[in-house]
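Student: Fold the following, please.
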Amino acid sequence: MRRFLGLALLISALVRPAAAGLAEDVSRGLAITDPVALRELDQRAHRDDGSNHPGFGLRQMLDPASSEPLRNDRLFALPSMAALRASLDDEFARYQQAHQRQAPKLFDRDRLYAGATRFVLAGIVNRIDRGFVAADGCGEIRLIYRPIDDAAGAPQRLPMTLNIVLRATAAGIACREVARRWLAAGEWPDTGADLARRLIAADGPLAPLGPAAIDRIEINLQIATMPAVAGADFRADYLMQVFRFDAVSQRYQAVPMENQIDRDKLLADRDLGSRFKHWLLQPENFAAFDRGTLIVPEAYLARRAIAATPAAFTHSELRPAFGLAGPGTPDPLISDQDVVAALQRAAERGVALQNIRSPAGFARRLNDITCSGCHQTLGIGGFHFPGIDGSAEPASRVAVSGSPHFIGDQPRRRDIVAAIRDGRAPDYSRGFTDRPQTRGATARSGTDDDGWGAACGLAGPGGTVDPSFGNWRCAAGLTCQPVRGAAAFPIGMCFVGHR
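Tutor: I've put the predicted structure just below:
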């Protein structure tokens, strides 16, 4: 029974019509989710609108000089994609070697590389809220693609996401104007192809964007699944990597992943680990870490990550921060005493922390800022945004384009985009991934922030809740209950009934 819990949580987050309507409402001006508009932006089938914009299909973005359809046999044969494909093949070989005894069912690469498979545009997401990362302060726009296999007659999605990240500004347009265009588009009544045409019109938010704005390619694929057997639950592992275009080789090469802490390297090289600890616990870095705006130097980062799902039921060594910090961790790189001392220094300097109030909160944030740790918060694989599956039968379509995490974070993102539009200083701080900030709470009424399956602060001996999670409460009728495998963190899940 318990092996189906993770799937049940996902289904509960996806099927409720009220949540579907909420997702579309709160993301207006922040994401493009209309499947007909996305299909038009992908294929550009209608050319009578007076716009010369080629659209945002993978061919237009990665092979703009060609007019041939870019199915996956041609996509992965492009010279620019040679290193990316080789890296994928190496990762599959590495994974298979490491899991021989578990007999995993590997992702079908033959289908991925086949001429019957194509990537389709599943969503476009405004991430101007990441202005604190971008050198120009304007953040990013993300083009999210999912592979579709047409070989079986009925199109079938493969469990993978390819994400092209664009710099938000282009053609000399100022950040304020970019923000204004996106928020204005959120007020348009247009849908479908009409919406697509307005988005790429001369004054539309997508008009300046194209291949020249590409910053990187990100991938997230379900590299393998392992069936439930005696003593072990069902498990799915996801491979994540990031690639940037190298001007010398003219290829997309694997690069360090943002904030993906290389725990193995830090634990193996204690001198390097000590330098990381010293850097992280500096007051200014500790404060940024708390706010969720810290950027970890590349010397401490990995170029690949495997995220196991459901995380609550997997071995603790798969968690990114395991062995680095956390209550109960043997010989941690960063001890509870180190964290308590950092908290005291912050208090003495008058730094008001928003999220981290204990060693457990510190360890949670250390996981939370990594790609794999974020993935393991029972969010939806694929950057929390699978998109509405327009290729599936209506009865089996995903009803919501984004995860509850995605929905819950929209008020914060909107505040930031509005501040940039209005010339105000934006507040880039964010809560934990699985517990968005309370600002905009009324806009999230009806989401899973505190509903069935949500993370919550679990009471320990004496009925006390860890101070980092004291406000992680459950909705009326639900109680915070323990989940097997999560004992290292004082966090449970909201369920019906009592312990």
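
Student: drop to CA atoms for contacts and neighbour counts, all remaining ones
Tutor: Noted.

Student: Do a quick rundown of the strands in this structure.
Tutor: When assigned using DSSP state E, the strands of the chain occupy the ranges 31-32, 105-106, 117-127, 140-149, 156-157, 160-167, 214-226, 235-246, 251-254, 305-309, 455-457, 478-481, 491-496.

Student: I'd like these as a markdown table, with mean neighbour count and distance to L9 appended.
Tutor: Conversion of those to a markdown table gives the following (neighbours: other CA atoms under 10 Å; distance: least, CA to CA, whole Å):
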| stretch | mean neighbour count | distance to L9 |
| --- | --- | --- |
| strand 31-32 | 23 | 24 |
| strand 105-106 | 14 | 23 |
| strand 117-127 | 23 | 22 |
| strand 140-149 | 23 | 22 |
| strand 156-157 | 17 | 21 |
| strand 160-167 | 23 | 20 |
| strand 214-226 | 21 | 18 |
| strand 235-246 | 20 | 15 |
| strand 251-254 | 20 | 33 |
| strand 305-309 | 24 | 12 |
| strand 455-457 | 26 | 11 |
| strand 478-481 | 22 | 14 |
| strand 491-496 | 22 | 10 |
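
Student: which one of the ones you listed lies closest to G186?
Tutor: Across the strands of the chain, G186 has its closest neighbour in strand 31-32 (8.7 Å, CA to CA).

Student: if we can go back for a sec, could the strands of the chain be laid out in a markdown table, adding distance to D264?
Tutor: As requested, the strands of the chain are arranged in a markdown table below (distance: least, CA to CA, whole Å):
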| stretch | distance to D264 |
| --- | --- |
| strand 31-32 | 36 |
| strand 105-106 | 24 |
| strand 117-127 | 31 |
| strand 140-149 | 30 |
| strand 156-157 | 34 |
| strand 160-167 | 26 |
| strand 214-226 | 21 |
| strand 235-246 | 17 |
| strand 251-254 | 19 |
| strand 305-309 | 11 |
| strand 455-457 | 27 |
| strand 478-481 | 32 |
| strand 491-496 | 25 |
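
Student: quick one more, to check against the first:
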Amino acid sequence: MLALSTGVRAQSFPLVVDDPVVLEKLASQGFSFSQMAFSASSPIAQNSELMGFSGYQQIVERLSQDLKQLSAQDPKLAVGMRSSHRLFNSQWLSSAFARFELVGIVNRLDRMPFHAETCGEFRFIYRLAYQTPTVYSRLPMTINLVYWASRSASSSCQESAQQWEKFYLSVTRKPEQVNPKMLGSLRLKSLEVNLQSVRWPSTIRPDMGGYAEYLMRVFQPRGNRWKIAPLENTPDVDRLKAQPSLRNELLKWINTPSIQKQVDQGLVQLPEKFLAHTAQSVALNGVHRLANAPFTALFSESEIQVQQPKSMRMVKTPHGLLRRLNDLSCMGCHQGRSVAGFHFLGRDKPKTSAVNAIQMPASVHFLRDQPRREVFQKSVLQGQSPTLFSPISVRAQTGEGQAGAHCGLGDASFTSWTCSPGLRCEPLIRDSLVSRTGICMPTQTLAGGACQIGSMRHDANPHRDRVIDISSRSCQAHQHCEDVSVGFPNGMCSGACKQLQAGETCGSIAILNGFNNCLARVQKPFDQCLSENVRPGSLQECSSQHPCRDDYICARGPEQKGVCIPPYFLFQLRVDGHTLPDEAKGLFTKHP
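Tutor: The predicted structure is shown next:
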């Protein structure tokens, strides 16, 4: 790395701190969840002790009520493997065995256009984790503490950009000297929750390889209390449908030329009166689910009038405008090239079990968007005006077109979404409503490739939508198709490990029946059940340069190689199977 001289370098430093060893040290030096969220005098390692803060109690109570409401709506929904519909166990939030681990510090200077009086945001991301006498694992829940980065007295953000450079240098060279004050004057903006609230196994949703819901809430500080806040660019669909005049007001607003230009740039902000205060995103096949497309749920394409398509960078058609708006909503963004409903999960600690380990700590969207964010940072650092355009989550600004990339199927808004030579654009899910785009696929399917294609039958209730008319796509002669009904979204080509080609590697494939029986009936630890119920098979090898396709995660395979597998094959990405030890059950703080 180059040292700072005049405060400007030829190339910006990375905008993420994600080394788990360094982050654990920083958490002991003022960056812990308890200190950053509740101004605790020292780090608090147990959620049971966090319950001593009234603000934390308030958040736990609100989330517990949300989960109870889900249970009331679904009589099959309950905590544990014995239920067909599995619920997040809210007791982890007040457990002496659980804590929130710092997994990332992210510079979002590029968020500056959304609040001109600030220099963007710093985000401190925490994962819920637990350590029992026999098991350590993280859980599918993140809390994102968002802090405003303040402008300097000269109203310039150059100083804030320089502070990040110095902060990052200190983190990499002398982490023992780092503290939050090194990022300048920070002001807490919000506490953002994303948790997997519900999961159904593939035996219950065989058409998609499983089902999951993710609950999203935002809280804003009010003294030592927290106010439930509206969700950015996420319309309250039910309320707007119940109030036709308000819905029509939103439609008129969307059809305004100046607003459409902001939508095209990815910089629009819906007025608060239209916004929801809670949301759920659903997986799998998230890009094609109506529940993740609130604007499509509200408006037909015939109601949308694109005013100046020639002046737009992306939005050329009503479908393109709705797609762009959906992607700017919380549920749309969280299912756009995400990892099991998340964009940042963090690097695993060294003690993470090998069968529960992630190779890539962030989503394809997050990784592919870093170059744009770094260019933004560099421009501000050099005193220049940055380019404000923010691309849609499923397609990066540059460098796209490889296998697994989203591509256009004829709509004028997506004509630039082409595939690299040797690939062709195909729909894995035929969808005439939410997303009329495809996926770049090789002409010869390799291990990990999709082998089942279907059509989405939409329903506003995600429990009732279906993938129908599933047909087969050929694998190579020495391979077979791992079926969607046993947990492989869109099917997955695999075979023996003897004829591996470039881009393939050997890994372990779970044997569904034995694995589920081991967890639900025998109740052995997850890693033991998985190690006892696997067989070798060829898988797609993955890395940041060669990511997995939608609905697959780059997990850690043999010899530290990345392998693409369905996300819910990893213990840390599912709410079910995490068993409380008997001696722990009396240690939870009771709450509503």
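
Student: TM-score for these two?
Tutor: Once the chains are overlaid, their TM-score stands at 0.78 when taken by TM-score structural alignment, normalised by the length of structure 1; 424 aligned residues with a CA RMSD of 2.6 Å.

Student: quick one, which of the strands of structure 1 is nearest to G55 of structure 1?
Tutor: If you check each of those against G55 of structure 1 by CA to CA, strand 117-127 wins as the nearest, at 10.4 Å.

Student: burial measure for T387 of structure 2, as a count.
Tutor: By other CA atoms under 10 Å, the residues close to T387 of structure 2 number 12.

Student: and if you look at G497 of structure 1?
Tutor: When neighbours are defined as other CA under 10 Å, G497 of structure 1 has 10 of them.

Student: Give me the distance between it and F469 of structure 1.
Tutor: Remark: distance between G497 of structure 1 and F469 of structure 1 (CA to CA, to the nearest Å) = 21 Å.

Student: same thing with A230 of structure 1?
Tutor: Going from A230 of structure 1 to F469 of structure 1 by CA to CA gives 34 Å.

Student: quick one: which of these two has more around it?
Tutor: Comparing A230 of structure 1 with F469 by other CA under 10 Å, the one with more neighbours is F469, at 23 against 6.

Student: What does that one correspond to in structure 2?
Tutor: Aligning on TM-score structural alignment places F469 of structure 1 opposite F414 in structure 2.

Student: Contacts only, for its match.
Tutor: Listed by CA atoms under 8 Å, 6 or more residues apart in numbering, the contact partners of F414 of structure 2 are 314, 320, 407-408, 437.

Student: With D368 of structure 1 instead?
Tutor: Neighbours of D368 of structure 1 in contact, by CA under 8 Å, 6+ apart: 374, 432-433.

Student: What residue in structure 2 is paired with it?
Tutor: Looking across to structure 2 (by TM-score structural alignment), D368 of structure 1 lines up with D327.

Student: Distance of that match relative to Q35 of structure 2?
Tutor: If you go by CA to CA, the gap between D327 of structure 2 and Q35 of structure 2 works out to 33 Å.

Student: before we move on, what about I143 of structure 2?
Tutor: Looking at I143 of structure 2 against Q35 of structure 2, where the rule is CA to CA, the gap reads 14 Å.

Student: What of V21 of structure 2?
Tutor: Computed as CA to CA, the V21 of structure 2 to Q35 of structure 2 distance reads 19 Å.

Student: Counting neighbours, go ahead and name the busier of the two.
Tutor: Neighbour totals were compared for V21 of structure 2 and Q35, and Q35 leads with 17 against 13 (other CA under 10 Å).

Student: Could you check how many residues crowd around the aligned residue in structure 1 for G346 of structure 2?
Tutor: By TM-score structural alignment, G346 of structure 2 lines up with G387 in structure 1. Residues within reach of G387 of structure 1, counting by other CA under 10 Å, total 26.

Student: what's the answer for S390 of structure 2, then?
Tutor: 18.

Student: how about it, what's its partner in structure 1?
Tutor: Taking TM-score structural alignment, the alignment pairs S390 of structure 2 with R430 from structure 1.

Student: From what I see, its match and I416 are in contact.
Tutor: No. Using CA atoms under 8 Å, R430 of structure 1 makes no contact with I416, being 11.0 Å away.

Student: State the distance from the spatially most central residue of structure 1 to Y113 of structure 1.
Tutor: Nearest residue to the geometric centre of structure 1 (CA atoms, centre = their mean): F383, 3.1 Å. Distance of F383 of structure 1 to Y113 of structure 1, given as CA to CA: 22 Å.

Student: whereabouts in structure 1 does stretch 54-72 of structure 2 align?
Tutor: Residues 79-97 of structure 1 are where stretch 54-72 of structure 2 aligns, taking TM-score structural alignment as the criterion.

Student: which outside residues touch that stretch?
Tutor: By CA under 8 Å, 6+ apart, the list of residues contacting stretch 79-97 of structure 1 reads 75-76, 104, 223, 243, 245, 250-254.

Student: which residue packs closest to the residue mapped onto T33 of structure 1 from structure 2, ignoring adjacent ones?
Tutor: Structural alignment (TM-score structural alignment) places T33 of structure 1 against D18 in structure 2. Among residues not flanking D18 of structure 2 along the chain, G104 sits closest, at 4.8 Å (CA to CA, 6 or more residues apart in numbering).

Student: my read: that neighbour touches V21, true?
Tutor: No. G104 of structure 2 lies out of contact with V21 (CA under 8 Å); the separation is 11.3 Å.

Student: isn't E482 of structure 2 right up against C493?
Tutor: Yes. Between E482 of structure 2 and C493 a contact is recorded at 6.1 Å, counting by CA under 8 Å.

Student: of the two, who's got more company?
Tutor: A direct count of neighbours by other CA under 10 Å for E482 of structure 2 and C493 places C493 higher, at 28 against 21.

Student: was I right about the more buried one contacting H480?
Tutor: Yes. Counting by CA under 8 Å, H480 is a contact partner of C493 of structure 2 at 5.6 Å.

Student: Run the angle between the longest helix seen in structure 2 and strand 211-222 for me.
Tutor: Longest helix in structure 2, counting residues (DSSP state H): helix 54-73. Helix 54-73 of structure 2 runs at 150 degrees relative to strand 211-222, counting by axes from the mean of the first three to the mean of the last three CA atoms, to 10 degrees.

Student: Could you identify the helix or strand that succeeds helix 54-73 of structure 2?
Tutor: strand 77-78 (DSSP states H and E).

Student: contacts for that following strand?
Tutor: By CA under 8 Å, 6+ apart, the list of residues contacting strand 77-78 of structure 2 from outside reads 70-71, 83-87, 198.

Student: same thing but 10 Å
Tutor: Residues from elsewhere that reach strand 77-78 of structure 2 (CA atoms under 10 Å, 6 or more residues apart in numbering): 67-68, 70-71, 83-89, 198-200, 576.

Student: mind checking how far that strand is from the chain centre?
Tutor: Using CA atoms, centre = their mean, to the nearest Å, the distance from the centre of strand 77-78 of structure 2 to the centre of the chain it belongs to is 24 Å.
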